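S.K.: sequence and predicted structure below; questions after.
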Amino acid sequence: MNRLYLRIAPPLDPAWTAYQIPPGRILSPSLSIHDKQARYALVCRLLTDAHTMPGSRDYELQWNVKRMSLTVPSRIDEFPIPVLKYTWTLTAREVSKACSAADEQRDDIPMTTTTTPPPVRILYIHGGGLHIGEADSEELSILRINSALPVGSEIFSVTYRLMPDVPAQTCLDDCLSNSTQTQANATRRPKLVLVGSSSGGELAALISQAAEPGTIDGVLLRGPVTSDAPSGEEYVPERLRWLHTSAREPSFRTNLLGLIRREVPRDGLERMPLEAELETLSKLPPTWIQVCTNDTLYSDGVCYAKALDDAGVPVRVDVIKGWPHTFWLVAPELDKSLEAEEAMLKGLEWILETAK
């Protein structure tokens, strides 16, 4: 893991510097938090619609997808937490055959059903700094995961409550409630993998640490928050401080993510994932982490991988050089975004194979 040390960020990839983010992709600082939440939700839906419409590169991702809106009661106050459940029930060969038969009527592809227990369950936790985002905010990534899973698998994406209306602990509790429910619903326990990006990665990592050993089979993190280094080096374990460079070094900042400022350290949480004891870390399942070099959270992902590796946990790190924080969410049309998504699918494949 020492090879992943970066004192300063490398130059941005020319393909990113040449890309101009369309108006509306980045939220104006002048908006109120509730306006930002509504705006972000709308922009994400429009982006997904644009990239899954007929003729688009990712149109096939939504051919045989079934979505179901559910609620899960909070374990704290019984609040009904909205959840989107994604499933698909046709094999790739069946989809191809149905599409050929239907010619241009691809929306009429018949759905089949299955009564066998799901082979894989994914609990997907969106990012957004615990302040923005909903269950479908990262739907393109969800659809891509969905299309790569065995037939009958399930993805549950959570609309957890957001700051500042609730404390960060409630965000975590909402996701913990869903994790517990996802496991409880299984008639025969499927493989359960936690997936989270950015602050969703923070929540996914904390859930994995809180779970009973053996109940979660893998963790997939993309640009995860794992520390509160911006509030001070004391929030990074001493043994890892040499490796954590990106939080305060200006070269890692971009227009997608600058210096992170919290009103209170750790957003009021008891600890961050990187602060877990070695004994806790040693019991975690295989973990795959994707990091971008031009990201203030670069060191968060690298240090967490180092901590897991030191604890004897199988871990792999995918490094995207010259690109900013979770760029695939705002620019899914770029070739590099597809490359990042495909790397993520390979990471998921590795987790499922390692968990056998």
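M.R.: That came in fine, so what should we check first?
S.K.: only C-alpha atoms for contact and neighbour calcs from this point on.
M.R.: Fine.
S.K.: do I have it right that residue 237 meets residue 273?
M.R.: No - counting by CA atoms under 8 Å, residue 237 stays clear of residue 273, with 10.7 Å between them.
S.K.: from the centre of this protein, point out the most distant residue.
M.R.: residue 101 (36.1 Å; CA atoms, centre = their mean).
S.K.: right, and the helix or strand after the one helix or strand that one maps to?
M.R.: Assigned by DSSP states H and E, residue 101 belongs to helix 92-102. Sequence-wise, the next helix or strand downstream of helix 92-102 (DSSP H and E) is strand 120-125.
S.K.: show me the contact partners of that next one.
M.R.: By CA atoms under 8 Å, 6 or more residues apart in numbering, the surrounding residues in contact with strand 120-125 are 135, 142, 149-150, 152-158, 175, 178-179, 182, 190-197, 200-201, 203-204.
S.K.: in helices, which of those residues appear?
M.R.: 142, 175, 178, 179, 182, 200, 201, 203, 204 (DSSP state H).
S.K.: how many residues are close by residue 298?
M.R.: 28 (other CA atoms under 10 Å).
S.K.: and residue 232, by the same measure?
M.R.: 12.
S.K.: what's the first-to-last distance across stretch 302-319?
M.R.: Start-to-end span of stretch 302-319 (CA to CA, to the nearest Å) is 9 Å.
S.K.: same question for stretch 318-329.
M.R.: Rule used - CA to CA; the end-to-end distance of stretch 318-329 is 17 Å.
S.K.: buried residues, it. List them.
M.R.: For stretch 318-329, the neighbour count (16 or more other CA atoms under 10 Å) marks 318, 319, 320, 322, 323, 324, 325, 326, 327, 328, 329 as buried.
S.K.: put this next to the previous one:
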Amino acid sequence: MDDYILRTWCVEFQVSIVNVDYRLAPEYKYPTGLNDAYAGLKWVAENAALLSASISKGFIVAGLSAGGNLAVVATHRARDDPFFADKKITGNLLMIPVICHPGAYPEQYKSELTSTEENKDAPAFNTADLWACYEFLGAPNPKDPDLSPLLNHSHKGLPPTHLQVCGRDPLRDEAILYEKVLKETGIKTRITVYPGVPHHFHYFFPQIKLSMKFVEESKYGLRWLLSQVEA
């Protein structure tokens, strides 16, 4: 779905992009897709030269929606994996990401996590759709940090993170909370919320100004993350 825009980014930014075709639920249950994504990440780390890439100039893990979840979890895994000791991830680019199973929201944050109720009837993707996706995934434990990375034991040592969030999205508040938690941990962050628009709005209505802004700010996020490496 993103192949065309990723090709344009390769040219515009002079970067190499690997788009991992991980296996999907419900045919392949959790954690198949996650393990595929992580295997892809390790392959890239080992084979950067084949891609005419230099990890030292930037090693960014990005994802949109469910892919955002995989990007966050893979980054947490890599932080704790000796394999990546000399291959550090330098940034996360997260677009409308899935951050925490609604059945595992921490008690101390529940007052901040109201978007599943506020946006339960949102167009394009509503709260019932969200629950259905988790059912398809078949993960046995909603509190598993490999499913709900908000619940990871620590967020220290993570790279700078750029987030984009839709205002009329059941996932809105968990992404906003994740940015808050990262910032409190000392991680550099940037976040933009697009009010009044649903999940994936920029695919459905690419011609509207807010969709164009979303795409431009995705590119801005990539540029910002690359500048953090140079800094």
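M.R.: On my side now, so go ahead. Bear in mind the structure is a predicted one, so any value in this text is a computation, not a measurement.
S.K.: so which of the ones in helices among the contacts of strand 120-125 of the first structure is the most crowded?
M.R.: residue 203 (33 neighbours).
S.K.: comparing residue 237 and residue 273 of the first structure, which residue is more hemmed in?
M.R.: residue 273 (23 against 18).
S.K.: what ranges does the second structure have for its helices?
M.R.: For the second structure, the helices defined by DSSP H cover 3-13, 32-46, 66-80, 115-118, 127-137, 172-185, 201-204, 209-230.
S.K.: could you identify which of those helices is most buried?
M.R.: The highest mean neighbour count among the helices of the second structure, using mean count of other CA atoms under 10 Å, belongs to helix 66-80: a mean of 22.
S.K.: from the middle of its chain, how far away would that one be?
M.R.: With CA atoms, centre = their mean, to the nearest Å as the basis, helix 66-80 of the second structure stands 8 Å off its chain's centre.
S.K.: for that helix, packing partners?
M.R.: Helix 66-80 of the second structure makes packing contacts with helix 32-46, strand 60-64, strand 91-95 when contacts are defined by 3 or more CA pairs under 8 Å, 6 or more residues apart in numbering; DSSP states H and E.
S.K.: picking up where we left off before, what is the equivalent residue in the second structure for the residue farthest from the centre of the first structure?
M.R.: By TM-score structural alignment, residue 101 of the first structure lines up with nothing in the second structure.
S.K.: could you do residue 49 of the first structure as well?
M.R.: In the second structure, no position corresponding to residue 49 of the first structure is assigned, as judged by TM-score structural alignment.
S.K.: just the buried residues of whichever strand or helix holds residue 49 of the first structure, please?
M.R.: Taking DSSP H and E as the criterion, residue 49 of the first structure maps to helix 33-51. Within helix 33-51 of the first structure, the residues scored as buried using 16+ other CA under 10 Å are 36, 37, 39, 40, 41, 43, 44, 45, 47, 48, 51.
S.K.: stretch 48-66 of the second structure now?
M.R.: 53, 55, 58, 59, 60, 61, 62, 63, 64, 65.
S.K.: got the contact list for it?
M.R.: Taking CA under 8 Å, 6+ apart as the rule, stretch 48-66 of the second structure contacts 15-16, 45, 68-71, 75, 87-98, 225-226, 229-230.
S.K.: export the buried residues of stretch 318-329 of the first structure to a markdown table and append columns for distance to residue 311 of the first structure.
M.R.: Shown next, in a markdown table, are those (distance: CA to CA, whole Å):
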| residue | distance to residue 311 of the first structure |
| --- | --- |
| 318 | 19 |
| 319 | 21 |
| 320 | 25 |
| 322 | 29 |
| 323 | 29 |
| 324 | 29 |
| 325 | 27 |
| 326 | 27 |
| 327 | 30 |
| 328 | 31 |
| 329 | 32 |
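S.K.: select from the residues you listed every entry located in strands.
M.R.: In this view, these that belong to strands under DSSP state E are 318, 319, 320, 322, 323, 324.
S.K.: contacts only, for the last one.
M.R.: Residues in contact with residue 324 of the first structure (CA under 8 Å, 6+ apart) are 12, 254, 256, 257, 292, 293, 294, 295.
S.K.: and in the second structure, which of those residues remain?
M.R.: Among the contacts of residue 324 of the first structure, the contacts conserved in the second structure (both residues aligned by TM-score structural alignment, their matches' CA atoms under 8 Å) are 254, 256, 257, 292, 293, 294, 295.
S.K.: which of those has the most neighbours?
M.R.: residue 295 (28 neighbours).
S.K.: mind checking what it lines up with in the second structure?
M.R.: Under the alignment (TM-score structural alignment), residue 295 of the first structure maps onto residue 169.
S.K.: what's the burial count for the aligned residue in the first structure for residue 150 of the second structure?
M.R.: Aligned counterpart of residue 150 of the second structure in the first structure: residue 274 (TM-score structural alignment). Other residues lying near residue 274 of the first structure total 26 when counted by other CA under 10 Å.
S.K.: now swap in the one 5 residues further on and tell me
M.R.: Residue 279 of the first structure has 9 neighbours, counted by other CA under 10 Å.
S.K.: counterpart of residue 61 of the second structure in the first structure?
M.R.: That one, residue 61 of the second structure, aligns with residue 194 by TM-score structural alignment.
S.K.: how much space between residue 146 of the first structure and residue 120 of the first structure?
M.R.: Relative to residue 120 of the first structure, and taking CA to CA, residue 146 of the first structure is found at 10 Å.
S.K.: residue nearest the middle of the second structure, spatially speaking?
M.R.: By CA atoms, centre = their mean, the most central residue of the second structure is residue 68, 2.1 Å off.
S.K.: verify the stated contact: that one with residue 97.
M.R.: Yes - Residue 68 of the second structure is within contact range of residue 97, at 4.4 Å (criterion: CA under 8 Å).
S.K.: picking up where we left off before, residue 155 of the second structure: which of the helices of the second structure is closest?
M.R.: helix 172-185 (6.5 Å; CA to CA).
S.K.: and the closest one against the first structure, how far off on average?
M.R.: For helix 172-185 of the second structure, the mean deviation from the first structure after alignment is 0.9 Å (mean CA distance after the TM-score superposition for the first structure).
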